[in-house]
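> Build me a model:
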Amino acid sequence: MVAEPTAARLDGAGELTDLFTRSSHNPLLTAADWPYPANSVLNPAAAQADDETVLVCRVEDRRGISHLSVARSSDGETGWRVDPLPLIGPAVHGEQSRWGVEDPRLTWLADQACWALTYTAYGPAGPAVAIATTTDFRAVTSLGVVLPAEDKNASLLPERVGGDYLIFHRPMSVAPGRADVWCSRSPDLRSWRDPRLVLSTRPGAWWDHQRVGMGPPPLRTPHGWLGLYHGIKELAGGKVYRMGVVLLDLLDPAIVLRRGDDWVLGPATGYERTGDAPNVVFPTGLVHDPGRDRLRVYYGAADTCVAMASAGYSELLDYVLACPEPDPRRPW
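Just a heads-up that it's a prediction; the model follows:
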């Protein structure tokens, strides 16, 4: 019998270890690192810009309203320098973002020579998807709200597919409490069409049975788009957020080639289990270091702080390639 792939493996000493290793400097950023009063710092977008790692973090103030703010580090783990002023404030979209801007992702668009920042604009109508662009993380050009409420967890591919940009997003389902990952296409980043279901929740006792949402922009590999996503399970004590892995077709990213049965990172430490929202690992940033064959995943922990975990790029790719292919008898 062939063993199923697992997100844990044996090391050289025969000890069981995880694919992802948490940074010894975790939590990397907390509200105490900010130059002005804040309640929490979480869910960062990530980019490697020249010789520094840039995080665009969601910062929740003491009213409960969030804005986006920038932190920079030369090694991606220590020596963070926080910009004195927010990059995007809650007033940017008027009534559509009156309750804040949240949960960004960053994508380098080579054809426009800029970074695209996707994020949630939150107002009385509910969460909606907004996009802005930047070249220096000091000023942005707003494209406005591009997908109306209720929609969130937007993540752009870094290149056009079939002549169009492609965005992953998570509209709320007609089924109560459920939400799946969809993708839509656009010629200009503003008008989106052709929504297609990509990744469904898995019913019953699965770790991602309630909601799923795409994390950082998927990474192009020779075998497909390597994506990380969060999944939610409802337990008697509340929700648990964990991270899973998926491989999507290069030419048609709405097609799932592989999907891990196991989660690859879940709440296990004090800073992940205790906070404003206990038991949360919420991945939103990804940096690939080809020279070291490493991936750094930046995530919000317990809706309170920013943390990072790393994995071998080749090792994670081998893992996902060994994961199950979609079964046509199961819609998930």
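
> only C-alpha atoms for contact and neighbour calcs from this point on.
OK.

> mind checking how far Arg196 is from Tyr165?
14 Å (C-alpha to C-alpha, to the nearest Å).

> To check against the first, give me the structure of this:
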Amino acid sequence: MSDRELFHRHPANPILTADEWPYPVNTVFNPAAAQLGGTTVILARAEDLTGISHLTVARSPNGVDGWAIDPLPLLSPTDGIASEQWGFEDPRVVFAPELGRWVITCTAYGPAGPAVYLATTEDFLTVERHGIVCHPDDKNAALLPQRVDGKWVLFHRPMTEFGGARGEILLSRSPDLVSWSAPEQVMQPRSGAWWDSVRIGIGPPPLRTEHGWLVIYHGVKATVSGGIYRIGLALTDLDEPSRLLHRLPQWVFGPLAPYEREGDVPNTVFPCGLVHDEAGDQIRLYYGAADTSICLATAQLGDLLAAVLAA
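Here you go, the predicted structure:
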């Protein structure tokens, strides 16, 4: 970790690459993450040799190595369904105690554009498809683990005339995970030359803390060589998640390592998965590096909260 970053890169990075996959793929990246008992589960985006992505499960006893990768995808396009014919991308997962299930949000991609797709699972062995819940163009969706004031809350990034045209983070509410309210603004990209001035998007599902919902998000800066994807922190109110309490001005993790700077999409760190090890108060952040490999960075939750609360 450099003195400008709050996360430590794991020395084993990249922890998963296409070379380790049990069938031919071009790249693996942008994984969701979950802890099931003593097993860390990631749901990885795998881009096959046609360019279409699907989601495949890998399991590890320690979240770092010894990965057992399923031989078949958990979620892949169904023949005849146009809205998913170009694949599934960039999953997030969260356990919802009320449902007794893990909720998967991801991007379904088809001719109409990207849309928010929802599925549920008990064990990451089988999946129940619930379908598209937010229509194109919409992506970067993550659900809070519990209702707030009786409603489910979904952070997402619609890019429509009804909201989100600047590439911002908004939220919608639902009584049933099916019908969703009009988007409400949470955070916008900053203006000018800021590190997150082009667009922003939610990372893993926000983490409940005593101070508020900890939001880890990605931000993009435009340069003459292309975009740079970095990671920032914010905190929203527990009882009103659309109310932004704190937002750190500087980024806390960026593409500095060679495997983050070189790949299909250079200069990219894209976080989708988070595991909180409560015993040691450690955050394990699983992210895609350069849209090419899967990596791990760690931080102490207390350090993240101290930084964002000081903003």
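
> Now do the same contact list for Lys233 of the first structure.
Counting by C-alpha atoms under 8 Å, 6 or more residues apart in numbering, Lys233 of the first structure touches Ala205, Trp206, Trp207, Asp208, His209, Gln210, Arg211, Lys239, Val240, Tyr241.

> Going by neighbour count, which of those residues are buried?
Taking 16 or more other C-alpha atoms under 10 Å as the criterion, what is buried in these is Trp206, Trp207, Asp208, His209, Gln210, Arg211, Lys239, Val240, Tyr241.

> Kindly state which residue of the second structure is aligned to the fourth one.
In the second structure, His209 of the first structure lines up with Ser197, judged by TM-score structural alignment.

> again, but for the last one
Using TM-score structural alignment, the equivalent of Tyr241 of the first structure in the second structure is Tyr229.

> element containing its match, please.
Under the criterion of DSSP states H and E, Tyr229 of the second structure resides in strand 226-236.

> For that strand, name the packing helices and strands.
With contacts taken as 3 or more C-alpha pairs under 8 Å, 6 or more residues apart in numbering; DSSP states H and E, strand 226-236 of the second structure sits against strand 212-223, strand 244-247, strand 269-277, helix 301-309.

> Would you tell me which one of these is buried the most?
strand 269-277 (a mean of 26; mean count of other C-alpha atoms under 10 Å).

> can you pull the contacts of the match of Tyr241 of the first structure?
Contacts of Tyr229 of the second structure by C-alpha under 8 Å, 6+ apart are His218, Gly219, Val220, Lys221, Gly254, Pro255, Asn267, Thr268, Val269, Phe270.

> circling back: for Asn13 of the second structure, find the nearest of the helices and strands packed on strand 226-236 of the second structure.
Closest to Asn13 of the second structure of these, according to C-alpha to C-alpha: strand 269-277, at 12.7 Å.

> Which residue range of the first structure does the following helix or strand past the closest one align onto?
Proceeding N to C from strand 269-277 of the second structure, the next assigned helix or strand is strand 282-289, under DSSP H and E. Under TM-score structural alignment, the match for strand 282-289 of the second structure in the first structure covers residues 294-301.

> go on, stretch 259-269 of the second structure?
Aligned by TM-score structural alignment, stretch 259-269 of the second structure falls on residues 271-281 of the first structure.

> rewinding a little: could you single out the nearest of the contacts of Lys233 of the first structure to His25 of the first structure?
His25 of the first structure lies nearest to Tyr241 out of those, by C-alpha to C-alpha, at 21.7 Å.

> That closest one and Glu150 of the first structure: what is the separation?
On the measure of C-alpha to C-alpha, Tyr241 of the first structure and Glu150 of the first structure end up 20 Å apart.

> Ala322 of the first structure now?
35 Å.

> same question, Ser73 of the first structure
Where Glu150 of the first structure is concerned, Ser73 of the first structure sits at a distance of 34 Å (C-alpha to C-alpha).

> Pro216 of the first structure too?
On the measure of C-alpha to C-alpha, Pro216 of the first structure and Glu150 of the first structure end up 20 Å apart.

> tally of neighbours for Met187 of the second structure?
Using other C-alpha atoms under 10 Å, Met187 of the second structure is surrounded by 21 other residues.

> right, I mislabeled it, should have said Gly162 of the first structure
By other C-alpha under 10 Å, 11 other residues sit near Gly162 of the first structure.

> ok, now Cys114 of the first structure?
Applying other C-alpha under 10 Å, we find 14 residues neighbouring Cys114 of the first structure.

> need the contact list for the aligned partner of Met159 of the second structure in the first structure.
By TM-score structural alignment, Met159 of the second structure lines up with Met172 in the first structure. By C-alpha under 8 Å, 6+ apart, Met172 of the first structure lies in contact with Glu150, Asp151, Arg178, Ala179, Asp180.

> try it again with 7 Å
The neighbours of Met172 of the first structure, taking C-alpha atoms under 7 Å, 6 or more residues apart in numbering as the test, are Glu150, Asp151, Arg178, Ala179.

> can you tell me how far it sits from Trp182 of the first structure?
Separation of Met172 of the first structure from Trp182 of the first structure (C-alpha to C-alpha): 10 Å.

> element containing the aligned partner of Ala299 of the second structure in the first structure?
Per TM-score structural alignment, the equivalent position to Ala299 of the second structure in the first structure is Ala311. Assigned by DSSP H and E, Ala311 of the first structure belongs to strand 305-312.

> Look at Lys174 of the first structure and say how many residues are nearby.
Let me fix one detail, which is that residue 174 of the first structure is Val and not Lys. For Val174 of the first structure, the count of nearby residues is 8 (other C-alpha under 10 Å).

> Next: Arg98 of the first structure.
Residues near Arg98 of the first structure, counting by other C-alpha under 10 Å: 18.

> Which position in the second structure pairs with it?
Arg98 of the first structure maps onto Gln85 in the second structure, by TM-score structural alignment.

> How much space separates the residue lying farthest from the centre of the second structure from Trp86 of the second structure?
Going by C-alpha atoms, centre = their mean, the residue of the second structure most distant from its centre is Gly80, 27.6 Å out. As judged by C-alpha to C-alpha, Gly80 of the second structure and Trp86 of the second structure stand 11 Å apart.

> Repeat that for Leu6 of the second structure.
As judged by C-alpha to C-alpha, Leu6 of the second structure and Trp86 of the second structure stand 36 Å apart.
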